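K.L.:
Below are the sequence and a predicted model for it; my questions follow.
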Amino acid sequence: MADLSIHAFVSGRVQGVWFRQSTKEKALSLGVQGWVRNLNDGRVELMATGEEQAVLQLEAWLSQGPELANVAEVISDRVDSIDAPQTFEVR
């Protein structure tokens, strides 16, 4: 199965609601590598790479996020490749 890499921005109530840690836990459970971080404008940014179906599952999960989040929008682009850590980390 082919690998897939994405670069995504999530907006809404996504900071201070355990979004980054929940994203890390979801990614690790799917075997996806990459990172997630808060941005100064209130959005969350992430880069993820891994087996195509796993990355697509993570991408779909971003629209919902953890229980306390209120996701307004997910903007996600496919990218050729990313310089990902060997795990998934919160930055």
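P.N.:
Right, received. Where do you want to start?
K.L.:
Every contact and neighbour count from this point should use C-alpha atoms.
P.N.:
OK.
K.L.:
Any idea which residue is closest to the centre of this protein?
P.N.:
residue 46 (4.6 Å; Cα atoms, centre = their mean).
K.L.:
Find me whatever residue is spatially closest to it, sequence neighbours aside.
P.N.:
Counting by Cα to Cα, 6 or more residues apart in numbering, the nearest residue to residue 46 once its immediate chain neighbours are dropped is residue 36, at 4.2 Å.
K.L.:
Structure two is appended below for comparative analysis:
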Amino acid sequence: MTAWVRGRVQGVGFRWWTRVRALEIGGLTGSASNLADGRVQVDAYGDRARCALLLDWLRNGDTPGRVDGVTEIWRPSDRATAPAEGFAIK
């Protein structure tokens, strides 16, 4: 799953918060990256239920900053390109 989070989400610890949530859920790998337009892109690899939980936290959790909206795309997991382990901050 790839999610694009818009709002005041850069410079407030949002990527680190996302990483902590992903590790807390467990079974997810991926990354959270700042984009030039002010959004944060979250790439999560794992089973759909775990990705959906992370997506719910992105939308409804007590996040740092302010989330104005989240757009996501679901695709079949490509384990060849998925990180083997961990959740990176980029």
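P.N.:
Arrived safely, thanks for sending. The structure displayed is predicted, hence computed values, not measured ones.
K.L.:
Mind checking the TM-score on these two?
P.N.:
TM-score of the superposed chains, computed with TM-score structural alignment, normalised by the length of structure 2, equals 0.86; 86 aligned residues with a Cα RMSD of 1.4 Å.
K.L.:
quick one on the thing from earlier: mind checking what the residue nearest to the centre of structure 1 lines up with in structure 2?
P.N.:
In structure 2, residue 46 of structure 1 lines up with residue 42, judged by TM-score structural alignment.
K.L.:
Excluding chain neighbours, give the residue nearest to residue 1 of structure 2 in space.
P.N.:
Using Cα to Cα, 6+ apart and skipping residues adjacent in sequence, the residue nearest residue 1 of structure 2 is residue 74, 4.7 Å away.
K.L.:
Residue 58 of structure 2 matches what in structure 1?
P.N.:
Alignment note (TM-score structural alignment): residue 58 of structure 2 maps to residue 62 of structure 1.
K.L.:
Likewise for residue 11 of structure 2?
P.N.:
Using TM-score structural alignment, residue 11 of structure 2 pairs with residue 16 in structure 1.
K.L.:
Tell me the secondary structure at that match.
P.N.:
coil (DSSP: H, G, I helix; E, B strand; the rest coil).
K.L.:
distance of it from residue 88 of structure 1?
P.N.:
Residue 16 of structure 1 is 19 Å from residue 88 of structure 1, where distance means Cα to Cα, to the nearest Å.
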